[in-house]
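Undergrad: What would the 3D arrangement of this be:
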Amino acid sequence: MECFRIDESGYTGFDLLNSEQRLQGAAAIAIDDGEAARLIREYFPRLQAEELKYRALARRPANHQRLIALHRELLTNHKCVTYVCDKRFLLLLMFLDYAVEPFYYELGVDFYQDGQNYSLASLLYVTGAKLLGPGALDRLLRCFQRAMKEKSRAALDDLVEAARSSRWRDLPEALGPLAQFASPECLQAIATPGVSTDAAFIVLQSLISRMEVMADGPYRVEHDQSKNLLAYHDLLLRFIGHKDAVTFRQSEIASITFPLKLKSVIQVDSKTSPAVQLADVMIGAAIEAANTLMGHRVGELDAQQVMAQYGEHQLIHMLPSIDFEEQKRFRQGSQAAQVIDYYAVNFQKP
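TA: Reported below is the predicted structural model:
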């Protein structure tokens, strides 16, 4: 059975405002351990460490071209996909999902039609700091993140107050439901048990949508035993266990159909899995390149060279874009509202 190996980077649980790790992502590659071990020996014949680690290798300039060449080899000759998201942008999308959309739902408005939520989140990302007043957007997001975690009356009240103390009238479409109405529907959605700002679900959903397309038939997943990947493991098991027949269109290039072709998932020690080590190289290079291109910090490898190696559909990104016409075209016909409702019923933690 075909096997995809997965590794992640940048996971910080519910905290999507972590200033040290502003991006999160994961990579999946279909390669067996024997071929992976051969490639590691070919590209790093003098490796002394007990396992291949992107971060350790990238620190040495002598390894840079070898890393880029290995990255190109994997992208050219193996089925693989990498997902990268800006966690602040993702938090804004979640804010719209829980603190805004339920208000419009009660009015009979499809808030997600043609990706309107992505456009509004992008607008907030780019202009919110100036539009809403000094520090207002940061305070709003911190309060929202806390309210999603704690579910307490005090946290919900603080969130409403954060919205009201901003210049919310300059963007009432996004902040009016809380600031003007303290929308009971929105507050109830935020307080719903099981919903959180943990992004593992979104990352995995994106990877699975591509693995399902790439896999020729039934397949399995292996990933490292790290603490961070425990959240991914639990979600994969829930995906595998879902047997209802249903398909959702998410964008121009993404859809997902249940039951999945994915049949099993196991945790392995990355020290004994060269294939998982190559997944680490893929996501490490992608996250570092994205950080460089977005101006967060300068990485070791040439970011443009790394990104230029990706082929069509090998890289999925969740990043802000103010090209609103392109957003609308790309997400036209999306079933986002149905997807959210379906996942809330079938995959929410008890």
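
Undergrad: Could you use CA atoms for every contact and neighbour count after this?
TA: Will do.

Undergrad: Helices of the stretch 151-300 of the chain, start to end?
TA: 153-164, 172-179, 184-190, 200-214, 229-241, 274-293 (DSSP state H, counting those that start in this stretch).

Undergrad: The ones you listed: which one's closest to residue 333?
TA: When those are compared by Cα to Cα, helix 200-214 sits nearest residue 333, at 17.1 Å.

Undergrad: circling back: looking at the helices of the stretch 151-300 of the chain, which is buried most?
TA: Across the helices of the stretch 151-300 of the chain, the average number of neighbours (mean count of other Cα atoms under 10 Å) peaks for helix 274-293, which reaches a mean of 25.

Undergrad: so after that helix, what's the next helix or strand?
TA: helix 303-308 (DSSP states H and E).

Undergrad: buried ones in the helix or strand that that following helix is followed by?
TA: Past helix 303-308, further along toward the C-terminus, the next helix or strand under DSSP H and E is strand 315-318. Buried residues in strand 315-318, defined by neighbour count with 16 or more other Cα atoms under 10 Å: 315-316, 318.

Undergrad: Can you give the contact residues for strand 315-318?
TA: Contacts to strand 315-318, defined as Cα atoms under 8 Å, 6 or more residues apart in numbering, come from residues 81-86, 89-90, 206.

Undergrad: Looking at these, which is nearest residue 170?
TA: Within the contacts of strand 315-318, distances to residue 170 taken as Cα to Cα reach their minimum at residue 89, with 19.8 Å.

Undergrad: one more to line up against the first:
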Amino acid sequence: MDCYRIDESGYTGFDLLNREQRFQGAAAIAIENDDAKRLIKEHFPRLQATELKYSALSRRAGNHPRLLALLTDLLRDYKSVTYVCEKRFLLILMFCDYAVEPWYYERGFNFYADGQNYAMASLIAKVGPTLFGEAEFEAMLAAFQRAVKEKTPKALADLVAGVRRIRWRELPEAFGPLARDAAPECLTAIATPGVDTDIAIVVLQSLISRMEAMSEEPYRVEHDKSKNLEKYHDLLQRLIAHEDSIELRQTAIASFKFPLKLTAVTQVDSKASAAVQLADVMVGAALDAANRFAGLKAGGLDPEAVIALYKDEQFIHLIPDVDFEAQRQFRQGTQAAEVIDYFAQHFAAKP
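TA: Coordinates of the predicted model:
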């Protein structure tokens, strides 16, 4: 039975505006500990640390060729998937889901058809600070995040006021429901128990969709005992226990089918698992590349060299994309609304 080792990086819970960690990611690789130990010894024969950590190794330029060679072996010889998302974009996408879509739904319009929600979120992410006023736009996003977390009348009123303070008439299709109408259907959606801005479920959906596609037989997952992964562990257990028979098409290349082939999830100390350490290297390199592409970080591995190692099916990213026609084709005919409703019904955060 395959065992996928998972590690994550960049998790900040509900806070998707954390300036120090703009990206969140996770990696899963099907590799046994014996193979992992062999590869670590082969590429880092003089390693003295008790644990292989990407963050420590990448600080020294002399380690960069070895890290690239290790990643080359992993991506060439083992089943794996790496996921990276821009958290700020996810927050804007959630704004579209809860502060915009319910208004359209009440009027009989499918806001998710052909990825219209992604198109709107991408446009807002790209032009928001310039078009709506930088300080006001940032304050509005913070007010939305706070309203989802606190769900109090004051927090909801602050959100409406925040939307009204931006130049919302520049894009009334997105901000009109709250700015013009203080739409009760949107405020109710935001205040619904279980709705939050933690994107652990988004990350896991992406990883699992690929692990399910790569695995013909039942498989299991092993991950580190870190505090950040506690949320992932709970969600994985609930996904495993879900016994409904259903298949939902997410995009042109991804679907989610229950019951899962995933049968078990266990936690281990990463110091005792060379395989989990390699998952750390994979997600660390991917997030490092994302930060460098965004101009947020200097040093580290050459991001172009890192990304060139991946086959298309090994890398999933969720970032703003204003190629609207390509996005429309990619998401045409998908069941986005059904996916969101199904996961909200069965796997929403516990209030």
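
Undergrad: Superposed, how do the two chains score by TM?
TA: Once superposed, the chains reach a TM-score of 0.99 (TM-score structural alignment, normalised by the length of structure 1), with 350 aligned residues with a Cα RMSD of 0.7 Å.

Undergrad: any chance of the helices of the stretch 151-300 of structure 1 in CSV, plus distance to residue 328 of structure 1?
TA: Shown next, in CSV, are those (distance: least, Cα to Cα, whole Å):
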stretch, distance to residue 328 of structure 1
helix 153-164, 27
helix 172-179, 18
helix 184-190, 25
helix 200-214, 19
helix 229-241, 29
helix 274-293, 24
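
Undergrad: of those, which approaches residue 68 of structure 1 most closely?
TA: Comparison of these against residue 68 of structure 1 by Cα to Cα identifies helix 274-293 as nearest, at 8.5 Å.

Undergrad: What mean distance separates the closest one from the matching residues in structure 2?
TA: With mean Cα distance after the TM-score superposition for structure 1, helix 274-293 of structure 1 departs from structure 2 by a mean of 0.4 Å once superposed.

Undergrad: From the chain's centroid, how far away is that helix?
TA: The chain centroid and the centroid of helix 274-293 of structure 1 are separated by 14 Å under Cα atoms, centre = their mean, to the nearest Å.

Undergrad: next one: stretch 237-255 of structure 2
TA: Offset of stretch 237-255 of structure 2 from its chain centre (Cα atoms, centre = their mean): 17 Å.

Undergrad: Quick one: end-to-end length of it, please.
TA: End-to-end span of stretch 237-255 of structure 2 (Cα to Cα, to the nearest Å): 20 Å.

Undergrad: Can you tell me which of the buried residues of strand 315-318 of structure 1 is closest to residue 122 of structure 1?
TA: If you rank the buried residues of strand 315-318 of structure 1 by distance to residue 122 of structure 1 using Cα to Cα, residue 318 comes first, at 10.5 Å.

Undergrad: Which one, of the helices of the stretch 151-300 of structure 1, ends up nearest to residue 332 of structure 1?
TA: Proximity to residue 332 of structure 1, assessed across the helices of the stretch 151-300 of structure 1 by Cα to Cα, is greatest for helix 200-214 (17.9 Å).

Undergrad: Next up, the contacts around the closest residue to residue 180 of structure 1 other than its chain neighbours.
TA: Of all residues beyond its chain neighbours, the one nearest residue 180 of structure 1 is residue 164 (7.4 Å), with distances taken as Cα to Cα, 6 or more residues apart in numbering. Shown in contact with residue 164 of structure 1 (Cα under 8 Å, 6+ apart): 178-180.

Undergrad: Sort out for me which of the contacts of strand 315-318 of structure 1 are in helices.
TA: In this view, the contacts of strand 315-318 of structure 1 that belong to helices under DSSP state H are 89-90, 206.

Undergrad: Enumerate every residue touching the residue nearest to the spatial centre of structure 1.
TA: With distances taken as Cα atoms, centre = their mean, residue 203 lies nearest the centre of structure 1, 3.6 Å away. For residue 203 of structure 1, the contacting residues are 25-26, 83, by Cα under 8 Å, 6+ apart.

Undergrad: If anything else comes up later, I'll come back, but that's it for now.
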